[in-house]
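K.L.:
what follows is a predicted protein model with its sequence.
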Amino acid sequence: MRLVFAGTPAAAIPTLRTLALSHEIAAVVTRPDAPLGRKRVLTPSPVAQAAAELGLPIIKAARLDDEATGRIAALRPELGVIVAYGGLVREPLLSTPEHGWINLHFSLLPQWRGAAPVQRALIAGDAELGVSVFQLVAAMDAGDVFASRVVPLAADATADLALEVLAQDGAALTADVVAEIAAGTAVAVPQEGDVSLAPKLAIEDGLLDWTLPLEAVFARFRGATPEPGAHTTVGELRVKVLDAVPAAAAEPLAPGEIASTPRALLIGTATTPLEVRRVQPAGKAPMSATDWWRGFRGDDTIRAGA
């Protein structure tokens, strides 16, 4: 098929590469270059870089306005495929391709419609995560679903690692749906079940509440890592938790109580402690949790903020 592909972050690249093997990509639509790093150097999006490597035409657009719509319409695509582009597709662009647009979404729809489905699912402690390919409509992530797939993940996978796995499985699922649309055999069914929403996370969504059971604390750590960053406060100091695991066979600690051993830093929850391995205190570089604690503490244990 003759496709237009829209996407921006690295999670969209596996789908782009997979589709480029079997279909004509008339253009790749992505967000404009963004300033990155301390020097704020304008840098192409991950999808723009991948498209350039593949030798594909690129349309950079902050939003899919009349100009972008006209450029895409002139390509006469048969189908649009979108994966985490970062902007809305509205009419008349929604109906411009012969078969409309399909969207790869990183959840089992109708669960977790919105910008942060993987993060919200992990924080909620969902037993299963997955991917869905659906027909794009004007309402957010509400179109009929062509296919969904549960994707096995490691029990300790953080949001970034989970998204890498989901992106690979989602690429294969999207390729299957595109092939079915090309063959005229694709069938989409209305979404069924309870709808849940997944708005983008704010900094406060990464705050760890040590008064909750370990499972809930660890779930929030997984969902908020690496962005916006799981964190706690120790006294007046904000400390980002970069790496942590449930403590095996550790003695219970009071919620928020910190205990240090030569090999581990433990923080108490409402049940069993969390072992914190790497941290980043505000204004400092990442370091091992035990090294940070040896330089910080004046006593063996203190209370960590919520």
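P.N.:
That came through fine.
K.L.:
please count neighbours and contacts with C-alpha atoms only from this point.
P.N.:
Fine.
K.L.:
any idea where the strands of the stretch 151-300 of the chain begin and end?
P.N.:
Applying DSSP state E, counting those that start in this stretch to the stretch 151-300 of the chain gives strands spanning 231-234, 237-246, 258-260, 265-267, 274-281, 287-288.
K.L.:
with respect to Ala202, which of those strands lies nearest?
P.N.:
Ala202 lies closest to strand 231-234 among these, at 12.3 Å (C-alpha to C-alpha).
K.L.:
hmm, who's touching that closest one?
P.N.:
The contact list for strand 231-234 (C-alpha atoms under 8 Å, 6 or more residues apart in numbering) reads Gly206, Leu207, Leu208, Arg238, Val239, Lys240, Val241, Arg303, Ala304, Gly305, Ala306.
K.L.:
before we go on, here's another structure to hold up against the first:
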Amino acid sequence: MRLAFMGTPEFAVPSLAELIASGHEIVAVYSQPPRPKGRGQKLTPSPVHAFAEAMGLPVFTPESMKSQDAIDTFASLDLDAACVVAYGQILKPAVLEAPRLGCFNLHGSLLPRWRGAAPIQRAIMAGDRQTGVQIMRMSEGLDEGDILLSEILPIQRDDTAASLSERMSTVGATLWTRALAAIERGGVTETPQVGEPTYARKITPAEARIDWTRPAAEIDAHIRGLSPFPGAWFEAPGPDGPVRVKALLSCLSSEGSGAPGELLGGDLLIACGEGAVCLLRVQREGKAQQSPADFLNGFALPVGTILG
């Protein structure tokens, strides 16, 4: 089939690789424009952009797919279909209707649960026990299209957003070959979404701060759901004032109790509103990730310290 691929983050790369390997003709790859990154703020292409260029594919990076120029260029590609994975832009009806067979999206949840921008993070943060990947026909509404294929995945007790995202991107990529074959021969069953939708709103910096008054299970899910980005954080008292520390991995503890935020042990065992959590990986501002032992070797925190 003659395809366009539209995607931006690392999550989308396995899907593009699968489509290339399956022999489809990828006539265009769309990705978000290069953004400033790192200390030097050098313009850096997205993971999809970089991979597509390495594979010798033409890459388009319009600032907005709503512009008439972008719409006209897309329509001129004479596509059979477009495959979309975390592209990061809203597509107008003129774009959705341009390919002969339509536009299709790989979404990281079991719709209609977690429509929107951050389904993987929200599923972990909510304590969900399972999630999935689905290929859906795109419509003008937010993740409201009919479902073509689904694969259910369990959420493991120690999953972070990073580990779950990696598994989902790999499994999701394998759905494309079956979906496109069924679409091309007209043998696909498109199932409307059923149930009350929930929305995976974009993660805001303000909500990343850990509220130690919450139950330990909620804090543990909060930490894992925001790891590695943007990273759940707390403040620890330093010699020159509060220091922001990210908590990147945690587990529940059956031992210890105290005031919310109280350091109960030298292994970063911290009391919560109910129960306690152990922090397993942390990161100070401007520093690399560290184990609790390495962190405490360079940042003295006596037992009984209240973390903010």
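P.N.:
Cool, the structure landed. Quantities reported herein were computed from a predicted structural model and do not represent experimental measurements.
K.L.:
any idea what the TM-score is?
P.N.:
Here the TM-score for the pair of chains, by TM-score structural alignment, normalised by the length of structure 1, is 0.93; 302 aligned residues with a C-alpha RMSD of 1.7 Å.
K.L.:
picking that back up, most packed of the strands of the stretch 151-300 of structure 1?
P.N.:
Mean neighbours per residue, mean count of other C-alpha atoms under 10 Å, is largest over the strands of the stretch 151-300 of structure 1 for strand 265-267, with a mean of 26.
K.L.:
what range in structure 2 matches that one?
P.N.:
Matched against structure 2 by TM-score structural alignment, strand 265-267 of structure 1 falls on residues 268-270.
K.L.:
show me the contacts for Ser64 of structure 2.
P.N.:
Ala70, Gln89.
K.L.:
hmm, Asp243 of structure 1 is touching Val279, no?
P.N.:
Yes. Counting by C-alpha atoms under 8 Å, Asp243 of structure 1 touches Val279, with 7.0 Å between them.
K.L.:
end to end, how far does stretch 287-295 of structure 2 reach?
P.N.:
For stretch 287-295 of structure 2, the separation between the terminal residues is 10 Å (C-alpha to C-alpha, to the nearest Å).
K.L.:
stretch 226-235 of structure 2 now?
P.N.:
End-to-end distance of stretch 226-235 of structure 2: 17 Å, with C-alpha to C-alpha as the criterion.
K.L.:
that stretch: how far from the chain's middle?
P.N.:
For stretch 226-235 of structure 2, the separation from the chain centroid amounts to 14 Å (computed by C-alpha atoms, centre = their mean, to the nearest Å).
K.L.:
wait, what's in contact with the counterpart of Ile72 of structure 1 in structure 2?
P.N.:
Alignment note: Ile72 of structure 1 maps to Phe74 in structure 2; criterion TM-score structural alignment. Shown in contact with Phe74 of structure 2 (C-alpha under 8 Å, 6+ apart): Val95, Ala98.
K.L.:
where does Phe74 of structure 2 land in three-state SS?
P.N.:
Judged by DSSP: H, G, I helix; E, B strand; the rest coil, the three-state class of Phe74 of structure 2 is helix.
K.L.:
quick revisit: okay if I get the strands of the stretch 151-300 of structure 1 as TSV plus distance to Leu108 of structure 1?
P.N.:
TSV is the format used below for the strands of the stretch 151-300 of structure 1 (distance: least, C-alpha to C-alpha, whole Å):
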stretch	distance to Leu108 of structure 1
strand 231-234	28
strand 237-246	26
strand 258-260	38
strand 265-267	33
strand 274-281	29
strand 287-288	36
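K.L.:
nearest to Ala116 of structure 1 among those strands would be which one?
P.N.:
Ala116 of structure 1 lies closest, by C-alpha to C-alpha, to one member of those: strand 231-234, at 18.5 Å.
K.L.:
the closest one maps to which residues in structure 2?
P.N.:
Taking TM-score structural alignment, strand 231-234 of structure 1 hits residues 233-236 over in structure 2.
K.L.:
average gap between the matching stretch and structure 1?
P.N.:
Once superposed with structure 1, the aligned residues differ from stretch 233-236 of structure 2 by a mean of 1.8 Å; criterion: mean C-alpha distance after the TM-score superposition for structure 1.
K.L.:
check the offset of stretch 71-80 of structure 1 from the chain's centre.
P.N.:
Relative to the centre of its chain, stretch 71-80 of structure 1 is centred 28 Å away, using C-alpha atoms, centre = their mean.
K.L.:
do the same with stretch 171-189 of structure 2
P.N.:
Taking mean C-alpha positions (C-alpha atoms, centre = their mean), stretch 171-189 of structure 2 and its chain are 23 Å apart.
K.L.:
kindly report the same for stretch 27-36 of structure 2.
P.N.:
Going by C-alpha atoms, centre = their mean, where stretch 27-36 of structure 2 is centred and where its chain is centred differ by 18 Å.
K.L.:
name the residues of that stretch that are buried.
P.N.:
Neighbour-count burial for stretch 27-36 of structure 2, counted by 16 or more other C-alpha atoms under 10 Å, picks out Val27, Ala28, Val29, Tyr30, Ser31, Gln32, Pro33, Pro34.
K.L.:
kindly report the same for stretch 292-306 of structure 2.
P.N.:
Across stretch 292-306 of structure 2, burial judged by 16+ other C-alpha under 10 Å covers Pro292, Phe295, Leu301, Ile306.
K.L.:
now the helices: where do they sit in the stretch 201-306 of structure 1?
P.N.:
214-224, 289-296 (DSSP state H, counting those that start in this stretch).
K.L.:
what sits up against whichever strand or helix holds Ile59 of structure 1?
P.N.:
Ile59 of structure 1 belongs to strand 58-60 when assigned by DSSP states H and E. Residues from elsewhere that reach strand 58-60 of structure 1, judged by C-alpha under 8 Å, 6+ apart: Ala27, Val28, Val29, Thr30, Arg31, Pro32, Asp33, Ala48, Ala51, Ala52, Ala68.
K.L.:
Ala206 of structure 2 maps to what in structure 1?
P.N.:
Checking TM-score structural alignment: Ala206 of structure 2 goes with Glu204.
K.L.:
just give the number of residues close to that match.
P.N.:
Close neighbours of Glu204 of structure 1, defined as other C-alpha atoms under 10 Å, add up to 12.
K.L.:
how much space between Ala34 of structure 1 and Ala61 of structure 1?
P.N.:
Remark: distance between Ala34 of structure 1 and Ala61 of structure 1 (C-alpha to C-alpha) = 12 Å.
K.L.:
any idea which helix is longest in structure 2?
P.N.:
As assigned by DSSP state H, the longest helix anywhere in structure 2 is helix 161-185.
K.L.:
hang on, the earlier thing: so which of the helices of the stretch 201-306 of structure 1 gets nearest Arg40 of structure 1?
P.N.:
Closest of these to Arg40 of structure 1 is helix 214-224, at 24.4 Å (criterion: C-alpha to C-alpha).
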